[in-house]
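Undergrad: Next one to model:
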Amino acid sequence: MAIIEQRLTAMGLELPDSLKVREGLRMPFAWVRVRGTRAYISGHVACNRDGTLAKPLGKVGAEVSPEEGYASARLVALAHLASLKRAVGNLDRVTAWLRIFAMVNVAPGFNETPLVTNGYSDLILELYGPDAGAHARSSIGMAIPLNAPVACEAEVEIDE
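TA: Model prediction:
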């Protein structure tokens, strides 16, 4: 078993299936686009192990607490890892996490998006360590598709 997957197992975490969306909702894009030594990971939302949309849904600072938002961001990271594994075969191929763009579904007045997005960053740093796991990041508030609390996209470097 690969090192990153061993770490996930030791943490009691499992990678989810691909996101299952309602019938009729088209997703005409690649979840991961590999180009040379870069993998561009499309925006993902939190999903359960079976690929269904994870709850709670709603705006952070209203229906969703910052702590629940943090947990949702962590699930987004797992969804990214799952898509990345399907695309490149082995999560150990990731040599560097370069950039995370996090979008938080915020209630009016909620401006602490970094507290939410830390759920994503903390998991990546724990799995990959400070060298490969360190990344640039933006964390902004906006309306999110499917009323998910958090959506993220990412860019990673992979070995050839």
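Undergrad: drop to CA atoms for contacts and neighbour counts, all remaining ones
TA: Will do.
Undergrad: host element of A82?
TA: Here A82, judged by DSSP states H and E, is contained in helix 66-88.
Undergrad: That helix packs against which elements?
TA: The contact analysis (3 or more C-alpha pairs under 8 Å, 6 or more residues apart in numbering; DSSP states H and E) places helix 66-88 against strand 32-35, strand 38-45, helix 113-133, strand 150-158.
Undergrad: this one next, for a side-by-side:
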Amino acid sequence: MSNYEQKLVSLGLVLPQPLKLPSHMTLPFPWVNVRGDRAFISGHGPQNPDGSPSGPFGVVGDTVTIEEAHASARKVGLAMLGSLKRELGSLDRITGWCRVLGMVNCAPHFSNPPAVINGFTELINEVFGHDVGRHARSAIGVAGLPLNFPVEIEAEVMISG
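TA: A predicted model of the protein is given here:
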């Protein structure tokens, strides 16, 4: 077990299985696209440990609270780490988190997407520490997301061979 995987266990965290998509959905792209010393991670939503999409579903600032959305962003981090582990074989290959784009499905009056995406950033920093985990980040509000997720996040990491 890698050092980062041991860290997840020590925190009581479980990486979810691959996303179980609804039967009508197909995705013509990989979850993780490795190019040289970089891995580009497609947008992920929150997942349950069995790989099913995780609620609450809906709009932050309307049907979803900021606290619920913050917890969903943390689940997105776990989903992303699961995809990275499956693609890379070990999370120890991650040498640095470069950038993160967080999208929040939010009501027109909601003006605090960064507080939601903090759930993701806090998880990454807990697992990887400041030196490897720190990243540039944007957090934006959008009018809708796939599967009515409250949060979707994409990222880029540096990796070793």
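Undergrad: TM between them?
TA: Laid over one another, the chains give 0.99 as their TM-score (TM-score structural alignment, normalised by the length of the first structure), with 160 aligned residues with a C-alpha RMSD of 0.6 Å.
Undergrad: average gap between the following helix or strand past the helix holding A82 of the first structure and the second structure?
TA: Of the helices and strands lying after helix 66-88 of the first structure in sequence (DSSP H and E), the nearest is strand 94-105. Following superposition, strand 94-105 of the first structure is found to deviate from the second structure by 0.3 Å on average (mean C-alpha distance after the TM-score superposition for the first structure).
Undergrad: Residues touching strand 94-105 of the first structure, excluding its own?
TA: Under the criterion C-alpha atoms under 8 Å, 6 or more residues apart in numbering, residues 58-60, 113, 116-117, 131-144, 147-159 lie in contact with strand 94-105 of the first structure.
Undergrad: ok, back up a step: reformat the helices and strands packed on helix 66-88 of the first structure as TSV; add distance to R7 of the first structure and mean neighbour count.
TA: What follows is those, written out as TSV (distance: least, C-alpha to C-alpha, whole Å; neighbours: other C-alpha atoms under 10 Å):
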stretch	distance to R7 of the first structure	mean neighbour count
strand 32-35	22	16
strand 38-45	21	21
helix 113-133	6	19
strand 150-158	19	23
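Undergrad: of those, which approaches S18 of the first structure most closely?
TA: Across those, S18 of the first structure has its closest neighbour in strand 38-45 (9.9 Å, C-alpha to C-alpha).
Undergrad: circling back: may I see the buried residues of the helix holding A82 of the first structure?
TA: Going by neighbour count (16 or more other C-alpha atoms under 10 Å), the buried part of helix 66-88 of the first structure is 66, 68-85, 87-88.
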